[in-house]
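Colleague: Okay, predicted coordinates and the sequence, questions at the end:
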Amino acid sequence: MAMTHSTQQSPTTAPKSLAGKKAVVTGGTIGMGRAIVRALTDRGAEVMYTGRSDQRLAEAQAALDTPLAHPVRADATDASAIAALGAQVADHLGGIDYLFVNQGIAEFQTLEEVTEESWDRIFNVNAKGAFFTVQRLAPLMSEGGSIVFTTVSNDQIFPGLSAYSGAKEAVAAFAKVLAAELLPRKIRVNAIAPGFILTPTMGVAELTEEQRAEFIDQGNASTPMGRGGTVEEIAAAALYLAVEATFTTGLELPVDGGFGQGIGR
């Protein structure tokens, strides 16, 4: 297609101000979620963010150190908690422009080790909780708003993550279907698919320090760029989809250092 002039912004252009915008970030107390909250508030948005632990909520609020961030204790597996979150968002923010559905847990369990209880726990947080959070909060979204799910780079699979990988694949499907359903309201729905990202928990429950170090070594070795990504890089991608990518919907964007792209090192 011929273009008479370029409309591309200079790399030095300041990020778009989000003053007056309102957002919700689920799973916002640590790691990628907290980085998304910080990126939003740094640009002037008012944010409600959730977590299940009072201690982590307090630690996050101290670290964020801004009146624009509002912690909310909420459990994505509890229908009444999701309903209460919706009421709090309506009361405090009125409506929202951006929703980042970021909560998630992973557990390494082989085929023989997976139990019905562990399967339900992982699917309830990652898939069921994600879907019903959007069901409750979507009516509060402004026309032209944006939803960003956090999935996972599933193009290459680690053994022992059947439930987690399956749950995140479900979330990727939600992004596509809801993009179609919410199109009449001009609400865009996308997902970021992180690869190996350096976070406090590495996305896996109850890792020992030795296991964490081993996981980091394996992640660095398997990532074509030779390193783990940062939570700030994930936040930048999430905000790009939410704010800047105004002609993009139904996309799952890999943010994985080439992990799932078949790039040799």
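Modeller: Looks like it came in fine.
Colleague: only C-alpha atoms for contact and neighbour calcs from this point on.
Modeller: Will do.
Colleague: Do a quick rundown of the strands in the protein.
Modeller: Using DSSP state E, the strands of the chain run over 22-26, 46-51, 69-73, 96-101, 141-150, 188-194, 252-255.
Colleague: what packs against the second one?
Modeller: It stands for strand 46-51. Helices and strands touching strand 46-51, by 3 or more Cα pairs under 8 Å, 6 or more residues apart in numbering; DSSP states H and E, are strand 22-26, helix 31-42, strand 69-73.
Colleague: this is the other structure I want to compare:
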Amino acid sequence: MAKLDAKVAVVTGATSGLGLATARLFVEEGARVFITGRRQDRLDAAVASMGHGVTGVLGDVGRVSDVARLAEVVTAEAGKVDVLVANAGVWTWNETIDDVTEESFDAVFGVNVRGTFFTVQKLLPLLSDGASVVLIGSGAADKGGPGTTVYAASKAALRSFARTWTTDLKQRGIRVNVLSPAAIDTPAFADLPAGFKERIAAQVPIGRLGDAAEIATAALFLASADSSFVTGIDLPVDGGVGQV
């Protein structure tokens, strides 16, 4: 039996990378999946690549009105949510404290923190008792790397959310966990300086970059009954980068 058979899942920011890999695996495991993205062309392509069982909802989690519309679509078409993966986020690189502007700060916190908060809040009435919420964090939250001051802080906030929501929602049996990738080979590397990808890979104890599919399998673990006694944790999937 598929691990998410007859379940309804929502995965935000799922037009590429980790989100797309996660949504695709959830479909393979029997879920009815709703995905979001900010560009219609990429959203359509993602839906087409997965075939049946997927609905794309155009929207930016940084806009609460878009998140509310997502909730309306899911209500009308499925009536419940069993798994919510809050994946949508933005990443800044090499932005030191003196480089940060009001605009760049708000852009990161507006999506990564505010967007995640209101995604969960607006979908909360739809969450089934015993549902699983997975927040996509980052190993950057624990490392204090140079140039990550705002991004790392935004992901650290998700760790706090998981702790408080675990206690807030315990009466409904809703589990809330953080999944924290690091050193994953995603399209984001294409925008970074030449050689950066190779330097990162050389720092990974396991000897290589991770694959988006490896994050998806970890998300499936947290989404399914396999992790029925797991809540409030931060699960690093990082090849050992933050562990040794």
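Modeller: Structure's in. What do you need? Quick caveat, the model's predicted, so the values are computed rather than measured.
Colleague: The strands of structure 1: which one's closest to residue 160 of structure 1?
Modeller: Closest of these to residue 160 of structure 1 is strand 188-194, at 18.0 Å (criterion: Cα to Cα).
Colleague: ok, the counterpart of residue 175 of structure 1 in structure 2 - how many residues close by?
Modeller: In structure 2, the residue paired with residue 175 of structure 1 according to TM-score structural alignment is residue 162. Residues lying near residue 162 of structure 2 (other Cα atoms under 10 Å) number 22.
Colleague: what's residue 162 of structure 2 in contact with, if anything?
Modeller: 135, 176-178, 232-233 (Cα atoms under 8 Å, 6 or more residues apart in numbering).
Colleague: can you do 6 Å?
Modeller: Applying Cα atoms under 6 Å, 6 or more residues apart in numbering to residue 162 of structure 2 gives the contacts 176-177, 232.
Colleague: Skipping its backbone neighbours, what lies nearest residue 18 of structure 2 in space?
Modeller: Ranked by Cα to Cα, 6 or more residues apart in numbering and with sequence neighbours excluded, the top spatial neighbour of residue 18 of structure 2 is residue 212, at 4.9 Å.
Colleague: Aligned counterpart of the one you found in structure 1, please.
Modeller: Per TM-score structural alignment, residue 212 of structure 2 is aligned with residue 231.
Colleague: wouldn't its match be in contact with residue 34 here?
Modeller: No. Residue 231 of structure 1 lies out of contact with residue 34 (Cα atoms under 6 Å); the separation is 8.5 Å.
Colleague: Which one's more surrounded, these two?
Modeller: Remark: of residue 231 of structure 1 and residue 34, residue 34 carries more neighbours, 25 against 20, as counted by other Cα under 10 Å.
Colleague: So that one versus residue 235 of structure 1, what's the distance?
Modeller: 9 Å (Cα to Cα, to the nearest Å).
Colleague: Please apply the same query to residue 198 of structure 1.
Modeller: As judged by Cα to Cα, residue 198 of structure 1 and residue 235 of structure 1 stand 13 Å apart.
Colleague: okay, now the closest residue in space to residue 165 of structure 2 that isn't next to it in sequence: neighbour count?
Modeller: Among residues not flanking residue 165 of structure 2 along the chain, residue 176 sits closest, at 6.7 Å (Cα to Cα, 6+ apart). Residue neighbour count, defined by other Cα under 10 Å, stands at 29 for residue 176 of structure 2.
Colleague: Tell me the spacing between the counterpart of residue 106 of structure 2 in structure 1 and residue 77 of structure 1.
Modeller: Under the alignment (TM-score structural alignment), residue 106 of structure 2 pairs with residue 120 in structure 1. Per Cα to Cα, residue 120 of structure 1 is found 10 Å from residue 77 of structure 1.
Colleague: Which one's more surrounded, the two?
Modeller: For residue 120 of structure 1 versus residue 77, neighbours defined as other Cα under 10 Å are more numerous around residue 77 (20 against 14).
Colleague: wait, doesn't that one sit right on residue 130?
Modeller: No. If you go by Cα under 6 Å, residue 77 of structure 1 and residue 130 don't touch, sitting 8.9 Å apart.
Colleague: what is in contact with these two at once?
Modeller: Contacts common to residue 77 of structure 1 and residue 130, judged by Cα under 6 Å, 6+ apart, are absent.
Colleague: Now do stretch 240-251 of structure 1: distance to the chain's middle.
Modeller: Counting by Cα atoms, centre = their mean, to the nearest Å, stretch 240-251 of structure 1 is centred 14 Å from the centre of its parent chain.
Colleague: Identify the residues contacting it?
Modeller: 146, 175-176, 179, 188-190.
Colleague: Recalculate using a threshold of 8 Å.
Modeller: Outside stretch 240-251 of structure 1, the residues within contact range by Cα under 8 Å, 6+ apart are 98, 146-148, 175-180, 188-191.
Colleague: Kindly report the same for stretch 30-49 of structure 1.
Modeller: 15-29, 56, 60, 64, 66, 68-72, 89, 102-103, 199-201, 231-232, 234-236, 238-239.
Colleague: and those, which are buried?
Modeller: Buried subset of the contacts of stretch 30-49 of structure 1 (neighbour count, 16 or more other Cα atoms under 10 Å): 18, 21-29, 56, 60, 64, 68-72, 89, 102-103, 231-232, 234-235, 238-239.
Colleague: And residue 213 of structure 2, how far from residue 126 of structure 2?
Modeller: 28 Å.
Colleague: Could you report the separation of residue 147 of structure 1 from residue 213 of structure 1?
Modeller: In terms of Cα to Cα, residue 147 of structure 1 sits 34 Å off from residue 213 of structure 1.
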